[in-house]
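Asker: Just a sequence and a predicted model for now, questions to come.
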Amino acid sequence: MRAVIQRVREASVTVAGEVVGAIGNGLLILLGVCHTDTAEDVELLAEKIAQLRIFSDHEGKFNLSLLDVGGAALVVSQFTLYADTRKGRRPSFTAAARPEIAAPLVDAFAAALRARNIPVATGVFGAMMQVALINDGPVTLVIDSAELRLPRRAGSRVDS
């Protein structure tokens, strides 16, 4: 499961001219589901995102999480996060989960955030969506559940 998370002042998603989800301060989460993802990936990624300290404290340091600031999440499914562009000019999406697998996992991810007391709005799975946002920072991160399972590389920690 792969997420592109953007810290936002506000974000919304529109389908067929109608706003179907909107948030104020929080995170826009573009979520891709891989064909090998499971409920374990859902929980791992939801916990990481809920606790990730990417909001500034009163000193301007990244010390606060989405939970700490009382922010919301806008979850938008995006299978294109699993594009393979290594060959040819047209991306391949064979690593992305099929809709019958992906849709329940996207719903489970939104539910996992709600279970952590995070207000969640969503897009519409499989729909053509227009996403609007006002970045805050900007702060944009890519998090992959497969990488969260890997041991930290030696020297990868920066002490400050």
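Answerer: Here it is on my side, so go on. All values reported here derive from a predicted model rather than from experimental measurement.
Asker: contacts and neighbour counts: CA atoms only from here.
Answerer: Noted.
Asker: Packing partners of the top helix by length along the chain?
Answerer: When the chain is parsed with DSSP state H, its longest helix is helix 99-115. Applying 3 or more CA pairs under 8 Å, 6 or more residues apart in numbering; DSSP states H and E, we find helix 99-115 packed against helix 39-51, strand 120-122.
Asker: Residue 23 is nearest to which of the ones you listed?
Answerer: The closest of the helices and strands packed on helix 99-115 to residue 23 is strand 120-122. By CA to CA, the value is 6.8 Å.
Asker: how distant is that closest one from the center of its chain?
Answerer: 11 Å (CA atoms, centre = their mean, to the nearest Å).
Asker: Would you mind getting the angle between the next helix-or-strand element following that strand and helix 39-51?
Answerer: The first helix or strand that comes after strand 120-122 along the chain, using DSSP states H and E, is strand 130-144. Angle, strand 130-144 to helix 39-51, by axes from the mean of the first three to the mean of the last three CA atoms, to 10 degrees: 110 degrees.
Asker: another structure for you, compare them:
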Amino acid sequence: MIAVIQRVSESSVKIDGKIKGQIGIGMMVLLGIEEADGEEDIAWLSRKMVNLRIFSDEAGVMNKSLLAVGGDVLLISQFTLHASTKKGNRPSYIKAAKPEVAIPLYEKFIASVEKDLGKPIQTGEFGADMKVALINDGPVTITIDTKNKM
């Protein structure tokens, strides 16, 4: 799994012109799922995300987690994170999981984050044409690949 995590002061996702999900302070997360991903990736990434210390403390130092600040999550599925651009100019998405594999993992990831965070999260819609808006606070953007834990 690849996650692009952006610390936001606000973020939203629209589908067909209607807001599907919206948050204030927290993380807007783009999530790419590949065929090799599984339960271990879900658990590890979920814990890592909610405990990632990217929010400022009283001294202005990034020392607080999403849990500590009571922030929210807007999670957006994005298979293009697994694009390969090694050959030619047209990206290949061969590593991205097919919907029959990706959707159940995406749903399990949502449940895992909600459990670790202790509250519901906001999401887009898997496979939909989405319009994502955000105000990146900092800016702070962090990429995590569960295949590169060490």
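Answerer: Right, received. Where do you want to start? From a predicted model like this one, the values you see are computed outputs, not experimental measurements.
Asker: Need the TM-score from the superposition.
Answerer: The pair, once superposed, lands on a TM-score of 0.97 when counted by TM-score structural alignment, normalised by the length of structure 2; 149 aligned residues with a CA RMSD of 0.7 Å.
Asker: returning to what we had before: a markdown table please, covering the helices and strands packed on helix 99-115 of structure 1 and showing distance to residue 84 of structure 1 and mean neighbour count.
Answerer: Shown next, in a markdown table, are these (distance: least, CA to CA, whole Å; neighbours: other CA atoms under 10 Å):
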| stretch | distance to residue 84 of structure 1 | mean neighbour count |
| --- | --- | --- |
| helix 39-51 | 21 | 18 |
| strand 120-122 | 26 | 20 |
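Asker: possible to save the ones you listed as JSON lines with distance to residue 86 of structure 1?
Answerer: Formatted as JSON lines, those follow (distance: least, CA to CA, whole Å):
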{"stretch": "helix 39-51", "distance to residue 86 of structure 1": "25"}
{"stretch": "strand 120-122", "distance to residue 86 of structure 1": "31"}
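Asker: closest one to residue 109 of structure 1 among these?
Answerer: helix 39-51 (5.2 Å).
Asker: what's the mean gap between that closest one and the aligned bit of structure 2?
Answerer: Superposed on structure 2, helix 39-51 of structure 1 shows a mean distance of 0.5 Å to its aligned residues (mean CA distance after the TM-score superposition for structure 1).
Asker: out of the helices and strands packed on helix 99-115 of structure 1, nearest to residue 142 of structure 1?
Answerer: Closest approach to residue 142 of structure 1 among these is made by helix 39-51 (10.6 Å; CA to CA).
Asker: Check which helices and strands the closest one sits against.
Answerer: helix 66-69, helix 99-115, helix 145-148.
Asker: so it matches what in structure 2?
Answerer: Against structure 2, the aligned range for helix 39-51 of structure 1 is residues 39-51 (TM-score structural alignment).
Asker: Contacts for the matching stretch next, please.
Answerer: Stretch 39-51 of structure 2 is contacted by residues 1, 65, 66, 67, 105, 108, 109, 112, 113, 116, 117, 146 when judged by CA atoms under 8 Å, 6 or more residues apart in numbering.
Asker: before we move on, what about stretch 126-139 of structure 1?
Answerer: Contacts for stretch 126-139 of structure 1 (CA under 8 Å, 6+ apart): 6-16, 28, 54, 77, 99, 123.
Asker: Geometric centre of structure 1: which residue is closest?
Answerer: residue 29 (3.0 Å; CA atoms, centre = their mean).
Asker: what comes up buried for stretch 107-120 of structure 2?
Answerer: 108, 109, 110, 111, 112, 113, 114, 116, 117 (16 or more other CA atoms under 10 Å).
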